Structure formats: C-alpha cells, structure tokens
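In: Sequence below, structure please.
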Amino acid sequence: MSNNLQPTTGSLWSELEEHQASLRDVTIKSHFKSDLARASNFKLSHNDISFDFSKNNMNERTIELLLKLARDCALEDKRDRLYNGATINTTEGRAALHMALRGTCPDHLDIDGKNVKDSVDQTLEQIKAFAEKFDREQRFDHIVHIGIGGSDLGPKLVCSALRHLSKPGVDIRFLSNIDPDHFHDTLDGLNADKTLFIVVSKSFSTQETMTNAHSARDWLVSHLTDPEYVNSHFCAVTSKFDDALSFGIPDDNIFDLPDWVGGRFSLWSAVGLPIALYLGYDHFKALLSGAHDIDQHFLNTPLESNIPVLMGLISIWHRNLWNYNIHCVLPYSERLKLMAQYVQQLDMESNGKSVDAQGAPLIQPSAPAIFGASGTGAQHTFFQMLHQGSDIIPCEFIAVKTPVHRVGDHHEKLISNVLGQTKALMDGYKNTEQPHKNFEGNRPSNTVWLRELTPFSLGMLLSLYEHRAFVQGAIWNINSFDQYGVELGKNLALKALERLQNLK
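Out: Now for the predicted structure:
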C-alpha cells in the first residue's frame, strides 16, 4: 500500500474484517483456556514498564494481521521520517521534533539554518542556569505557570505526579482558564514579592494566556512592595522573543519554544521550566531520560515487541474492526489522576480528524472519545456503565507496583481492585433470574504497569502514549500534528467579544 492511502483501501482490510467476524462468538476468557501461557505471551516489558494486553478478544492471528497492516501502511518509514525531521506536519509545513527535546535526533539535523541538537542543548543549559539561580537566591516561594492546553496540562501533570520530590517551601500553581474566578483563586493568598510568573505561549498572543498575563502584571503592580521590579517577576516561553521583550520581560528570562514543537508534545522543552524549578533540574533531566529510553525502544525494537506499536494497533483493532467509539483511561494512582485528561488531549487533538493527510475524507472513523478518572474513585461513578452499559468501552488501566508511601495495606487493596476489575470486565457473571444483576463480560481491557513512580518512569509513560498516538495517525494516514478544529470557535468568540464590548 502507498504511504498516502487509508488502511481500508488495501486488500488486507477485508482479511482483517473476516478475521474479526470469526471472533464475534468467541469470549476473551476462552482464549486463556486455549492458551495456558496467554498471560505471558500477550505481555510486553521494557525496563520499568510493562503492557498487558491479554484481556482483549484477539489471538496470535490478530497480531499477525495487525503487524501486516502496520507494514502495509508504511509505519516504519513514517516513523523514520518523524525521527529524521521530515515535514510530516504538512498543513503547517513543519517537522515534529518533540523527540529531539530529549536527545533523540540525528546529530546533523538542521531546521531553518539552526542545528536542532545545539538549539536543544542551549535551551537546557539556560533552564539549568535559571534553576540554579532560583535555588541560590531563594527569592521566590511561589510559581504561577500561565498557559493553556498543552502548555499547561503536561507540566501540571508532572508536578502533580511527582510532588513528593518537590523542593521544601516551594509552591506551584497553574493558571489556564480565562474565567476570572480561576484567576482569583489561583492568586489568592500569594505574597506578590515572592511570586514568579511563567508565561507560556508560542505565539505570545494566545487570548487566554495573554489576558491572564496582563492581569497578573496588574496584580503585581498593585501588590508589590516596590512595583519598579515587576518585570523581574516574569519569565516567558515563546517563539516571539521581541514580543516578550515588549511585554517587559528581561531577555535572560525569555526561553525559546521552536515552531517544530507542538503544544501537546512540549513539556520536554522550556515549557517544562516549572518542572525544573519545582522539582529540581536533575529530576527534569531524569524525566527526559525516561522519555528518551522509550524513544529508542520505539525506533529500534521490532514491531512485534514494540510496546507503543502494539498499543496503537490494538486501538485500531477496537476502533475500526469492533467499532468501539469510546475509550476509558483509568490510572489507579491518585498521583496520576491527570493522565486521563492528558491522554484525552493527546489522542483527540492529534487524531480527531475527518480528512487524511492529503485532504481526502476519511473512509473509516479516527480517534475514539476518551474519558476517565483515577481509581478506585471512578468505580463509584461510571463503572456501572463499563460493566453493564449498552456500549462496550475498552478500558486501559495504569497501575504502579510500588507506592510512594506505605500506609497499612492500602496499596495491596488498591492493586487488588485493578486485578478484580479487569477480571470482572472479562469474565462477567451470568444471572438469568435477576437480569439487573447480570454481567455479560467479554469487555476488553489493557493494563500498563509501572514498577514505581519516578521522573524516569513517568517520562517513559508519557513518551509511550505520544508514540501510540503517532502509530494510530500513521495507520489512518492523517496529520497528527495540526489542530485546526480549535480555530473556528475562537474566531467567532472574538466577534462575539467585540459585540459584547460595544454593548457597554
């Protein structure tokens, strides 16, 4: 198949459909009976992470056909083009070099006349120097990160997940929404003299971010002991250096955000500055190292043993062959409670498209709707629907084997719920006499296991999901790196704002 064709146009798709039809009356549970080693055969591990995909309605033939599909859709070639800095974001005329931010790129790759590796190293040195100055001077106790979307969610997830590693006496808050109550609540109780604002906007014109930034400046002027020093309370992460200077931000406090980094892939860049300040530069580097480790696994491991490749292909299997249009992400770790929202943005903004990379309408559906929450709390909200609802919703559990803190047998009870829920979804429980207590079962799930929650393992986890999204987009032949769907509503909102202001 050509690189530019959708998967359903090849002859292999008919073979996949026939194979899926042969499994419609087969239960997931029966696969374990016919393959006593299924639990180990349908599990992949790499360093601190493992992926258990045994509880899906699939067999060795399924994997064989899906791997053929990946090769038929030129996944390996597309993966190489991603690594080598090809213009794979065709609508915006850009490469997508988020892997380069964690040291995964060719040494001699140049973009717009600049060596990518050198640019990344320079930014990392700037982050390190600023973090060391932050620690040395101890001028600020409060960090307020102003950004939205990918410029907000990634750093917020990392700082929340790893807060047990935070520096004593340093508080971090995230300001994203343009809602005035969010602004008020975020700044409530802060000492202006001890507060540093980090403004993140590639264009330095994002409405929500810049509105909050200007309001933050006004707040500082009215609350600082000496308003003359207001500019030194700001950092900027942007590609518009001159605009940040015009705002008043000192040039040493302006960090470059290259055009070849998309927002939802940007936490590895200077967008991760709050991570380095809140957790420490060494922990930020460990996060990058974990992501780099999965990059190498994705680039160099055969498809058959490649975790993000198999994760992506199973998503295709569910979405396009079984027509499951919803996917549930369930981190059984309160520290990872933002993972569902993170994966939601990563998948739905990357692959929620209706045309392919050449602009032709998609023949098959693309990204499913993604939702989720942390367990065990989620069991008392929407698990009713997962077990007995009319829609079958594939679930993805994320669990950590070793807790950050030990409290009695809490962790054993937490993990027992992961094991119990995945088994309940698969096995079900027949009760014909009381239909309201009947569980059909045969509901698929995957489980991603982390050995422990560290900067390195978290970097691995986030990189894993980035590459999964890429694999899905490569199979569907769509551009996973633009997001024009966010533009129309914003443009109409500007017109509505003008009318509202005129009413005043």
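
In: switch to C-alpha atoms for all contacts and neighbour counts from now on
Out: Will do.

In: all helices of the stretch 51-200 of the chain, in order?
Out: 60-72, 75-83, 116-137, 150-161, 180-187 (DSSP state H, counting those that start in this stretch).

In: give the contact list for Ile363.
Out: Contacts here follow Cα atoms under 8 Å, 6 or more residues apart in numbering; on that basis Ile363 touches Gln6, Thr8.

In: That one: what secondary structure?
Out: coil (DSSP: H, G, I helix; E, B strand; the rest coil).

In: separation between it and Val355?
Out: The gap separating Ile363 from Val355 is 9 Å, by Cα to Cα, to the nearest Å.

In: likewise Leu109?
Out: The spacing between Leu109 and Val355, counted by Cα to Cα, is 30 Å.

In: so where do the strands sit in the stretch 101-250 of the chain?
Out: Counting by DSSP state E, counting those that start in this stretch, the stretch 101-250 of the chain has strands at residues 110-111, 114-115, 142-146, 171-175, 195-200, 234-238.

In: and those strands as CSV, adding mean neighbour count and distance to Leu165?
Out: Shown next, in CSV, are the strands of the stretch 101-250 of the chain (neighbours: other Cα atoms under 10 Å; distance: least, Cα to Cα, whole Å):
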stretch, mean neighbour count, distance to Leu165
strand 110-111, 15, 36
strand 114-115, 12, 34
strand 142-146, 23, 16
strand 171-175, 20, 12
strand 195-200, 24, 20
strand 234-238, 26, 23
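
In: Here is a second sequence; please produce its structure as well for comparison:
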Amino acid sequence: MLKNLKPTELKAWHKLQQNFIYDNRTLKTRFYEDSERFNKYHIKWDGILFDFSKNHMGSETFALFQELLEEADVRAAIAQQQGGEKINITENRAVLHTALRNMSENPIYVDGEDVMPGVRDSWAKLATFSNEVRSGNWKGYTGKRITDVINIGIGGSNLGPRMVINALKPFVTDEMNFHFVANVDGADLDEVLKQVDVETTLFIIASKTFTTQETMQNANSAKNWFLKNGGSEEEVEKHFVAVSTNDEGVAGFGIDTKNMFGFWDWVGGRYSVWSAIGLPVILAIGFQGFQEFLSGAHAMDKHVTKADWSENIPALMAMLGIWYRNFHNAPSQAILPYDQYLDRFAAYFQQGDMESNGKYVDRGGNRVNY
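Out: Purely as a prediction, here's the structure:
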C-alpha cells in the first residue's frame, strides 16, 4: 500500500521552502550568468530532448528536487503501481494501464492472477478485427467496404484516440476518414452524419458500462439515422461495434458481442487510449503501428522506473509542477504545442493532469493544503 505521506512535512520540502527566494531575474540573465546552463539542465533520451534549462531554478533547487523524490520514496510507489498493487484505495483497484503496453515477457499480477494473457488476447482480437476492416474484407450491408469510422464516446473514450489520430496523421490510412462525436448536443452528431454514407460507415460505441447517458443518447441517434436511411435491425451488427464490458447491453442494442472489445476495471478512463478504447487508432494506423505506439510508452515506463532522478524526465517534470504551484504560487500552467498535429494534446493532457493531480483530499481523506 502506498504511504500516506504529507509532503509539506518532509525535510526536503522544508529545505525547498528555505531555499526559495523569489528571484525576478529573467531567463536571459540566468543564461548570461551561466553559459553552461543548457548543458546542466537538459536530458537526451531515445531521440527526445527534454530541455528544462529555461525554468526559474538553480543547482541547489535541482538537488533538492531529487532529495524530495527520495524522501517521499517515489521509487517504491512507482514499483507498486506497475506491479499491480491496489493503489486506488478509494475503489480498492489497481491502476495498471502500464500492463496494457507491457511489451516484455514479464508477468503482472492482480489478486494473484497474471493479467498479461488477457491483455495479449485483447491484442489478438483487436488485430484480427482491424485487419478485416482495413483490408476491405469487412463489408457494410450493401457489400461496400468501410470508408468512414465514427467514434462515439466521452472523456477518455474521446480525448485520447482523437489526440493520437491527429498527432499521427502522416501515418493514418487514406482509405478511411475518422470522426469523433462527444457532445450530447445533437448538432455534433448531425454535422458528422452530413459527411458520411450510411452504406460505408462504421460506428464505434465506446462506453464501459454501455449506460453512459451522453454516449448512449448519441449512439441511439446514430442507430435511428442508420435505420431511417436504408439499414435494418439485422444489419446493425455490420455497422456498429462496441468497446464495453456490458454484454447484455451491447447485445440489446443490436451489436454482435463477438464485436465487443472489453477492458478491465484497473484501466482509468484518462489512460484508456492504450486499451481497446484505442480501437479508432488501430483502425487508423494499423495494429503494427499501434504496437509501436505501445512500445514507445513501454520504453518510457522502463525509463521512469530505472533512470536516476537527475535523468528521469517524468519525475523532473512532476517536480517542476510542484515547484511552480507550491512555491511560486502559479495557479495554472500553459501547454503550448507548436506542432499542428499536436493541437489536441492540451485537451487530452488537461483531463489526465486535473483528474490525477486535482484531488483536494489525501489518501487518508484529509483536505490538502498544497
């Protein structure tokens, strides 16, 4: 079980408080005074350059960041998370999205059961289905291949796949177009339906429970559109698939449960793009491309586990967040992707950051003061 630490009571936190003196020197001045600043504060990892030299911090602060990580025993917490321990104490669940991208042969246990065989079975099912659709073997009710995919879902079922497909546009097939519907306002779905042909459209209904109000309202509207424009109840299964765990609800909608792709309660919505929720991504870039996507994430999972704190990109990013919010009293942060393909990244990251770091109580249920 994770320790219920109060970071503001740790020795390293107090040292940071003592170290912190508001310094209004500009970054230009900092670089002028230290010509080696960039060399001191950047990390190169697997083709990625992480430059944190352009932050208001110095060598003593940098050292105290690492001291705080050690004192808080963050290394042990990472091991517990990646090892399948139930660190979500509110719901008594593991937080194991890292298993979804575990490309090693190492088992990962939850309640004594290795989850990796189930993950690999999920991969196989997704690969088979995506290959059928991408090859044109999957036909609509008139025998035509699928040309448009509409993903209906909210939150992580929308933000993650939408961001990734946009980011990887140069690798997306030109045989299909991809659309996303999340807003319960019918105009969102209506505008998408104007762009597609009922005979060649595949809908992905992404709802773990298959009862999410916004998603099911849009799903039922999409089904009604399908039935009014030439499709029949018997042909729904050729144009609708589900990412869900509710067999009964999916079957009742008219979807063949063979075309239902499930996932586990240890997958949080904000991390679900690595699961079957990533089906639109798989259709867009192919299963091999998706495996490469998973491999990149797995490489970072290994990096955060093994890298020294002075070279650990996620840990240092977290420390900078703590530094600005708690010491500089900065109430917000800007995420500004310069690459046009990443224009959906800020919305995606906002959900992950706010849901993960926006808690107002600690693990003991006490209100936090940091």
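
In: if we can go back for a sec, and Glu452 of structure 1, which of the helices of the stretch 51-200 of structure 1 is closest to it?
Out: Smallest distance to Glu452 of structure 1 across the helices of the stretch 51-200 of structure 1 (Cα to Cα): 11.6 Å, for helix 150-161.

In: so the closest one corresponds to what in structure 2?
Out: Mapping helix 150-161 of structure 1 onto structure 2 (TM-score structural alignment) gives residues 156-167.

In: Can you give the distance of the matching stretch from its chain's centre?
Out: 8 Å (Cα atoms, centre = their mean, to the nearest Å).

In: Same check on stretch 122-132 of structure 2?
Out: Distance, centroid of stretch 122-132 of structure 2 to centroid of chain: 20 Å (Cα atoms, centre = their mean).

In: same check, this time on stretch 446-463 of structure 1
Out: The chain centre lies 12 Å from the centre of stretch 446-463 of structure 1; the measure is Cα atoms, centre = their mean.

In: tell me the most buried of the helices of the stretch 51-200 of structure 1?
Out: Of these, the one with the most neighbours on average (mean count of other Cα atoms under 10 Å) is helix 150-161, at a mean of 22.

In: what's the average distance of that one to structure 2?
Out: Compared with structure 2 after the fit, helix 150-161 of structure 1 shows a mean deviation of 0.7 Å (mean Cα distance after the TM-score superposition for structure 1).

In: what does that helix rub up against?
Out: 145-146, 166, 174, 176, 200-201, 262-267, 271-272, 274-275, 278-279, 335-336, 338-339, 342, 345, 453, 458.

In: Now do it against strand 142-146: the angle between them, please.
Out: Relative orientation of helix 150-161 of structure 1 and strand 142-146, computed by axes from the mean of the first three to the mean of the last three Cα atoms, to 10 degrees: 140 degrees.

In: Kindly calculate the angle that helix 150-161 of structure 1 makes with strand 234-238.
Out: In terms of direction (the same axes, to 10 degrees), helix 150-161 of structure 1 departs from strand 234-238 by 120 degrees.

In: and Asn106 of structure 2, how many neighbours?
Out: Per other Cα atoms under 10 Å, the neighbour tally for Asn106 of structure 2 reads 10.

In: can you tell me which residues contact it?
Out: By Cα under 8 Å, 6+ apart, the contact list for Asn106 of structure 2 is empty.

In: where's Met49 of structure 2, which helix or strand?
Out: Wrong residue type there; residue 49 of structure 2 is Leu, not Met. Leu49 of structure 2 belongs to strand 48-51 when elements are defined using DSSP states H and E.
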